[in-house]
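**Q** Predicted structure and sequence below. I'll ask about it afterward.
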Amino acid sequence: MSESIIQFLERLFVGPVWPASVMVGVMLIYAIVVAFGLLDFDFGLGADIDPDAMEMDAGDIDLGDADASMETEIPAGDAAWQSAADGGTVSGLGAMTVRWLNLGKIPLVIWCSVFTSLFWAVSYAMWYGYDQDHFAPALIPTLLLTTRNVVLATLATKVLTDRLGFLSRRGPTYEAARLIGKTCRVSTSEVSPTFGQGEFTTDAAPLLLNIRTTEGTVPRDGIVRIIDFDSDRRIYTVTTADANAAQD
């Protein structure tokens, strides 16, 4: 191996450049594995989170009401995001963050590829263009500079992925009136007259609906039937259904 190649490799693993170089290496290994058909291209996570998949007209499924503390009807393809439903406002902020970063508009693997490439480019350019003259490649400076580079790369990824709308995966839409009589499963700790969300299964990613009972409570994983829809508050009224009930 020539001396110039060795020097270049050494430049890839110094200071804040090495975390980005490691990430690029992981992505390259993943790409090679995918090329040989050993893994699914979508990471196999079922995490094509698509907050925009349910953007609809006034009568369609959309957002929760003020009582739900920014509860948002989001696809629940990823269990990690689904479990955030109990968080109320946290869930809403998480959904807005996912939307803002375009994580729901393009496949996850493409978003990660763009971010990784930009992260490495930013880290390399900043270190050899400015940082190495002002910081030592020690642990604390490396952590701080890496954090800065992650923020810059995330913003750059946001801007770039805004231009990748042609890769958008948009799921089916469901009019609220058509859900009357259907069943869903309680996804929060419980559903009551003042609180609750339910998971409605679709052919694509499941949806989290803002639901309320007329009286009493239904615990998590309980099956409820949708009997009414409040278009002003964007809330579905539900009642207990048979445990073996299935969506029509």
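**A** Great, that's in hand.
**Q** When you work out contacts or count neighbours from here on, use the C-alpha atoms and nothing else.
**A** Noted.
**Q** Help me confirm that Asp221 is found in a helix?
**A** No. Applying DSSP: H, G, I helix; E, B strand; the rest coil, one finds Asp221 to be coil, outside a helix.
**Q** what's around it, how many residues?
**A** Neighbour count of Asp221, defined by other CA atoms under 10 Å: 16.
**Q** show me what contacts it?
**A** When contacts are counted by CA atoms under 8 Å, 6 or more residues apart in numbering, Asp221 touches 185-187.
**Q** what's the answer for Thr146, then?
**A** So Thr146 contacts 16-17, 19, 123 (CA under 8 Å, 6+ apart).
**Q** Not counting its own residues, what contacts stretch 22-39?
**A** 40-41, 113, 116-117, 120.
**Q** distance of Ile5 from Thr154?
**A** Distance of Ile5 to Thr154, computed by CA to CA, to the nearest Å: 30 Å.
**Q** which is the next helix or strand following the helix or strand hosting Pro19?
**A** Pro19 is located in helix 17-35, with elements delineated by DSSP states H and E. Moving toward the C-terminus from helix 17-35, the first helix or strand encountered (DSSP H and E) is helix 79-82.
**Q** buried subset of the contacts of stretch 22-39?
**A** For those, a neighbour count by 16 or more other CA atoms under 10 Å gives the buried set as 41, 113, 116-117, 120.
**Q** Neighbour count added to the contacts of Thr146, as CSV?
**A** Below are those laid out as CSV (neighbours: other CA atoms under 10 Å):
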residue, neighbour count
Pro16, 28
Val17, 26
Pro19, 19
Ser123, 28
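**Q** One more to weigh against that first structure:
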Amino acid sequence: MVELVQASFAPANVLATGLLIFVMLYWVIVIVGLLDMSSLDVEVETDIDGEGIGAVAWLNSALAFFNLGRIPLMFFLSFFALPFWFLSLGVNELLGTHDSWLGFTFILPLAVVCLFVAKLLTWPFVKLFSVMEKEQAPKTTVIGQVCTIMLPANATQIGQAAVQTNGSPLLLNVKTTQGHLVKKGETALVIDYLPENQLYLIEPYESL
């Protein structure tokens, strides 16, 4: 046990160990009720301009490939952290590189491998979260309502918008009609729901 702790906090493994501890603490806090399940959805904000749209679209495609956006970020991170820690300890123990600079060179390759492992492990949950989202999302009641942009969106990049309700604001995944771009803080009008993509179609809106 002492050897495992020492190996876990060796320089080459401390990043993987820290990530695993973070994930474990998160779930403990969720279990005891200090956080609710909605906190699984962590937003990653990306500021873009006209020249950056292509790069952001590529990034969104890469994230979608690894199921991010289809399942909550913290859920994915949980399936990434454990194999990352296990492989980090195993490889460095096998090669004797716990305290060597060579151990640091394994961090990125192991992280890439674990991204694919996490993609495989989370794949069965993609459909589950998709069904849950369909059951919870009021698809037609928000059409015609004004929303506030939380994350930028255009015709190709998916953003996020909030619609005010009697309770907490309703967060929607959105994209705009062709030729439009909406930025954080702007208002838009929800004009349609796209069931094939589970997205809401919006267009810029300015109140009089």
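**A** Happy to help now that I have it. Just so we're clear, the structure is a prediction, and the values are computed from it rather than from any experiment.
**Q** Mind checking the TM-score on these two?
**A** For these two chains in superposition, a TM-score of 0.66 is obtained (TM-score structural alignment, normalised by the length of the second structure); 188 aligned residues with a CA RMSD of 4.1 Å.
**Q** if we can go back for a sec, distance between the helix holding Pro19 of the first structure and the chain's centre?
**A** Mean-position distance between helix 17-35 of the first structure and its chain equals 22 Å (CA atoms, centre = their mean, to the nearest Å).
**Q** Mean distance between that helix and the second structure after superposition?
**A** In the superposition against the second structure, helix 17-35 of the first structure averages 2.1 Å from its aligned positions (mean CA distance after the TM-score superposition for the first structure).
**Q** Can you check which part of the second structure that helix sits on?
**A** Mapped onto the second structure using TM-score structural alignment, helix 17-35 of the first structure covers residues 13-31.
**Q** Buried ones in the matching stretch, by neighbour count?
**A** Residues 13-17, 19-20, 23, 26-27 are the ones in stretch 13-31 of the second structure that count as buried (16+ other CA under 10 Å).
**Q** Now flag whichever of the residues you listed is closest to Glu93 of the second structure.
**A** Glu93 of the second structure lies nearest to Asn13 out of these, by CA to CA, at 10.1 Å.
**Q** nearest spatial neighbour of Leu179 of the first structure, skipping sequence neighbours?
**A** Nearest residue to Leu179 of the first structure in three dimensions, chain neighbours excluded: Ile226, at 6.9 Å (CA to CA, 6 or more residues apart in numbering).
**Q** Off-centre distance for the strand or helix carrying that neighbour?
**A** Element membership of Ile226 of the first structure [criterion: DSSP H and E] is strand 223-230. How far strand 223-230 of the first structure lies from its chain's middle: 27 Å, per CA atoms, centre = their mean.
**Q** Who are the contact partners of the spatially most central residue of the second structure?
**A** Geometric centre of the second structure, nearest residue: Leu73, 3.5 Å, by CA atoms, centre = their mean. Shown in contact with Leu73 of the second structure (CA under 8 Å, 6+ apart): 40-42.
**Q** now swap in Val56 of the second structure and tell me
**A** 46, 48, 157 are the contacts of Val56 of the second structure under CA under 8 Å, 6+ apart.
**Q** Run a quick neighbour tally on the residue lying closest to Gln157 of the second structure once chain neighbours are set aside.
**A** Residue nearest to Gln157 of the second structure in three dimensions, not counting chain neighbours: Ala57, with 5.6 Å by CA to CA, 6+ apart. Neighbour count of Ala57 of the second structure, defined by other CA under 10 Å: 15.
**Q** separation between Ala57 of the second structure and His180 of the second structure?
**A** Distance of Ala57 of the second structure to His180 of the second structure, given as CA to CA: 15 Å.
**Q** number of nearby residues for the residue nearest to Leu179 of the first structure?
**A** 20.
**Q** before we move on, back to that, compare Ile5 and Thr154 of the first structure and say which is more crowded by neighbours.
**A** For Ile5 of the first structure versus Thr154, neighbours defined as other CA under 10 Å are more numerous around Thr154 (18 against 10).
**Q** what do we get in the second structure for the more buried one?
**A** Using TM-score structural alignment, Thr154 of the first structure pairs with Leu115 in the second structure.
**Q** got the contact list for its match?
**A** 66, 80.
**Q** Quick check: what element follows the strand or helix carrying it along the chain?
**A** Using DSSP H and E, Leu115 of the second structure maps to helix 107-136. Counting by DSSP H and E, the next helix or strand C-terminal to helix 107-136 of the second structure is strand 146-151.
**Q** which helices and strands does that following strand pack with?
**A** Here strand 146-151 of the second structure touches strand 159-163, strand 187-194, going by 3 or more CA pairs under 8 Å, 6 or more residues apart in numbering; DSSP states H and E.
**Q** could you give the angle of the first one to strand 187-194?
**A** This means strand 159-163 of the second structure. Between strand 159-163 of the second structure and strand 187-194, the angle formed by their directions is 110 degrees, by axes from the mean of the first three to the mean of the last three CA atoms, to 10 degrees.
**Q** Which among the helices and strands packed on strand 146-151 of the second structure is found nearest to Glu206 of the second structure?
**A** The closest of those to Glu206 of the second structure is strand 187-194. By CA to CA, the value is 6.7 Å.
**Q** Among the buried ones among the contacts of stretch 22-39 of the first structure, name the ones in helices.
**A** Counted as lying in helices by DSSP state H, out of these, are 113, 116-117, 120.
**Q** would TSV of these with distance to Ala138 of the first structure be doable?
**A** Listed next are those as TSV, based on distance: CA to CA, whole Å:
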residue	distance to Ala138 of the first structure
Ser113	28
Thr116	23
Ser117	24
Trp120	19
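**Q** ok, the residues you listed vs Leu167 of the first structure, which is closest?
**A** The closest of those, once distances to Leu167 of the first structure are taken by CA to CA, is Ser113, at 13.9 Å.
**Q** That closest one maps to what in the second structure?
**A** Aligning on TM-score structural alignment places Ser113 of the first structure opposite Ser78 in the second structure.
**Q** so what's that match closest to, chain neighbours aside?
**A** Per CA to CA, 6+ apart, closest to Ser78 of the second structure is Val23, 6.0 Å.
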